[in-house]
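In: quick one: sequence and predicted model below, then my questions.
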Amino acid sequence: MGRRSFSKTLALQQPCLVLLPIIITALWTILAAPAAASPLRVGFYRASCPSAEHIVRKTLKKAVSQDPGIAAPLIRLHFHDCFVRGCDGSVLLDSTPGNPSEKENMANKGSLTGFEVIDEIKAQLEARCPRTVSCSDILAFAARDSAFIAGGINYAVPAGRRDGRVSIKDEPSGNLPSSFFDAKQLQENFARKGLSLDDMVTLSGAHSIGDARCSSFSNRLYSFNATHPQDPSMDPSFAAELKKKCPPPPSNSGSSSAAQPEPTAPLDSISPDRLDNKYYVGLKIHRGLLTSDQTLSTSPSTAWMVKNNARNGKAWAKKFAAAMVKMGSIDVLTGSHEGEIRMNCRVVN
């Protein structure tokens, strides 16, 4: 190619050469930003309601002083909220005529508590910063503060959630994991929410505190399968302890027993009042209460995670904090055009 021909070709290519750095820069900007970056941010209320998180923690501490067992239900409330319609406070809504809410679902009715604590926190915040702090953010803050009070686990909570306007009775059934799930079913359930297998095993450590009703595990004591009435994966001495608390279910459930409160047992028999890694220690010695607990130690895909968590409590606590933040970002409503800021967490505005 001659010099003039080469120069002419180069001149024709100049616009492309000039634009190339711009294109590369634009692509780098797109690729450098997380594809699914959370719209939530730490310190969201720093300007609009600076005392928001302090009010939540102060009110929660007062509630715990009156009822030391309230921390577990508040963590559970946040979990049950996020797994149904995302973290939008839908679990807090009361039923309305013709529209039973999530509270009426069998997975929630009679087992979810702590609503009054959320009501009190919301009242305090409305008095200080009207129509500013969402109920869904209150749930996230209260869960974090419960983890701190019960286990010394502290972490920054990204906020900016807005509250949903819909709560449907049947939806928890298709979204919440069952206490009878095995490890594979649990993995699939959590994966649908964007949570990994390790997230699932880590978050299951919340069962280090709290109780479960006998009906959630009595099948493991009396009617496991045709060959083994008692679950062979349960430590026999542990089963004997549980049978003292949970008699065999009646052959027909009459109305006479319906009025009696159902007995419960601690989810973690080693340190039931402390959010720590002893839950995993219990799984290793076959003292998991629910099927969905013990399966983590008997399934090859998760048994090694249980061993690691049982061995290193500090590492588990750090992972738990990260997993709670990740769970708290499931399908959130944000911005001025999504959801609302409820004035009363039980009803839409």
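Out: Received it, and whenever you're ready, just let me know what you need.
In: when you work out contacts or count neighbours from here on, use the C-alpha atoms and nothing else.
Out: Noted.
In: span of stretch 242-256 from start to end?
Out: One end of stretch 242-256 sits 23 Å from the other (Cα to Cα, to the nearest Å).
In: for burial, what's the neighbour tally of residue 17?
Out: Using other Cα atoms under 10 Å, residue 17 is surrounded by 12 other residues.
In: scratch that, residue 113 is what I was asking about
Out: Neighbours of residue 113 under the rule other Cα under 10 Å: 15.
In: now residue 69
Out: For residue 69, using other Cα under 10 Å, the count is 19.
In: SS state for it?
Out: Recorded secondary structure, residue 69: helix (DSSP: H, G, I helix; E, B strand; the rest coil).
In: look up how far residue 195 lies from it.
Out: The value you get for residue 69 to residue 195, if Cα to Cα is used, is 27 Å.
In: let's bring in a second one:
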Amino acid sequence: MALSLRIHFFVALSLLACSTNAQLSTDFYDKTCPNLQSIVRNAMEKAINGEARLGASILRLFFHDCFVNGCDASILLDDTGTFVGEKNAVPNQNSARGFEVIDTIKTIVESACNGTVSCADILALAARDGVVLLGGPSWAVPLGRRDARTASQSAANNEIPSPFSDLPTLTSMFAAKGLSARDLTVLSGGHTIGQAQCQFFRTRIYNNNNNNNNNNNIDADFAASRRAICPPFGGDSNLSPMESLTPNHFDNYYYSEIVANRGLLDSDQVLLSDPLVTTYSTNNAAFFTDFADAMVKMSNISPLTGTSGEIRKNCRLVN
């Protein structure tokens, strides 16, 4: 190979490497889709005005998406005759929701900026706006993700933390995604909004005071109140607020509940041993600041950029 040809070849490789490993940026769509953020915000406001719980649902979708092969919108893909997605994985089946909201936003965005904005970025923005609209903190969302052409039901089954997990398991699973024990505690604060199904907290309200684990005890009155919602058998899909004081307002009461042994899920109450729980229970500003920072950190888990992946026309299907 001639010297000049080799030089051009290696320059091309370098440019390709830079494009596929490009950093996300908050101004990524400023020129190509300048109205993107207002479109997402307006659509989320309409959705939450119709059902406040959708703010929590979209936040959970984003969390479950990022924990499976990165923040690439793989969770939005439907199963087909030739494709297995993540929607029917155990952590998502009959509990992940809000897909129609993302569909609606995508349709509006496509009308304004055809073939420009990824479903992954729409989901990242919608998660932020849902938190803000329910009274939580805002943050500048890094953008420039592209959408996956693949999904992994097995990774969804194995890599999304379970509501029954103990603290070492949770810490290990977060560490596998580049997230610290501090990130675990602050991101769990997203449970200050939304609801959980009976099947995910039944064992806690019926059995946990017998396990001699001081970090997983449960207040007797709280357990009794949840038993009225969740019978010993049946009623698996019955819902309880994750945090019963202000279930549709994003605030630090989630941590106050844990301090009082009123965490709804095992994976909530086991956080009691982290001193940050007490800090956040009395300092809403600290929680908001740290939550915003942790969300940006999580949103940077293995994004597809440059020429990787694609910009889906329909968030439910690969192009």
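Out: Here it is on my side, so go on. On a predicted model such as this, the values are computed, not experimentally measured, just so you know.
In: give me the nearest residue to the spatially most central residue of the first structure, chain neighbours excluded.
Out: In the first structure, the residue lying closest to the centroid (Cα atoms, centre = their mean) is residue 79, at 2.7 Å. Sequence neighbours aside, residue 327 is the residue nearest to residue 79 of the first structure in space, at 7.8 Å (criterion: Cα to Cα, 6 or more residues apart in numbering).
In: doesn't residue 195 make contact with that neighbour?
Out: Yes: between residue 327 of the first structure and residue 195 there is a contact at 7.3 Å, judged by Cα atoms under 8 Å.
In: the more surrounded of those two?
Out: residue 327 (24 against 18).
In: in what helix or strand does the residue mapped onto residue 201 of the first structure from the second structure lie?
Out: By TM-score structural alignment, residue 201 of the first structure lines up with residue 185 in the second structure. Using DSSP states H and E, residue 185 of the second structure sits in helix 181-187.
In: ok, residue 9 of the first structure next?
Out: Per DSSP H and E: residue 9 of the first structure is located in helix 3-32.
In: what range in the second structure does that helix sit on?
Out: Across the second structure, nothing matches helix 3-32 of the first structure (TM-score structural alignment).
In: residue 224 of the second structure matches what in the first structure?
Out: In the first structure, residue 224 of the second structure lands on residue 240 (TM-score structural alignment).
In: neighbours around its match, how many?
Out: By the measure other Cα under 10 Å, the count of residues near residue 240 of the first structure is 12.
In: can you give me the buried ones in stretch 245-265 of the first structure?
Out: 246, 264-265 (16 or more other Cα atoms under 10 Å).
In: so which of the residues you listed are in strands?
Out: Secondary structure from DSSP state E places 264-265 of those in strands.
In: residue 256 of the first structure: which of the buried residues of stretch 245-265 of the first structure is nearest?
Out: For these, the residue nearest residue 256 of the first structure by Cα to Cα is residue 246; the value is 17.0 Å.
In: now do the contacts for the closest residue to that closest one other than its chain neighbours.
Out: Distance criterion Cα to Cα, 6+ apart; nearest residue to residue 246 of the first structure, sequence neighbours excluded, is residue 214 at 5.8 Å. Residues near residue 214 of the first structure by Cα atoms under 8 Å, 6 or more residues apart in numbering: 246, 262-265.
In: tally up the residues packed near the counterpart of residue 168 of the first structure in the second structure, please.
Out: With TM-score structural alignment as the criterion, the equivalent of residue 168 of the first structure in the second structure is residue 152. When neighbours are defined as other Cα under 10 Å, residue 152 of the second structure has 16 of them.
In: equivalent analysis for the one 4 residues further on, please.
Out: With neighbours defined by other Cα under 10 Å, the count for residue 156 of the second structure comes to 24.
In: next SSE after the helix or strand hosting it?
Out: Applying DSSP H and E as the criterion places residue 156 of the second structure in helix 153-159. The helix or strand immediately downstream of helix 153-159 of the second structure is helix 167-175, counting by DSSP H and E.
In: which part of the first structure matches that following helix?
Out: Alignment note (TM-score structural alignment): helix 167-175 of the second structure is matched to residues 183-191 of the first structure.
In: what mean distance separates that stretch from the matching residues in the second structure?
Out: Taking mean Cα distance after the TM-score superposition for the first structure, the mean distance separating stretch 183-191 of the first structure from the aligned residues in the second structure is 0.8 Å.
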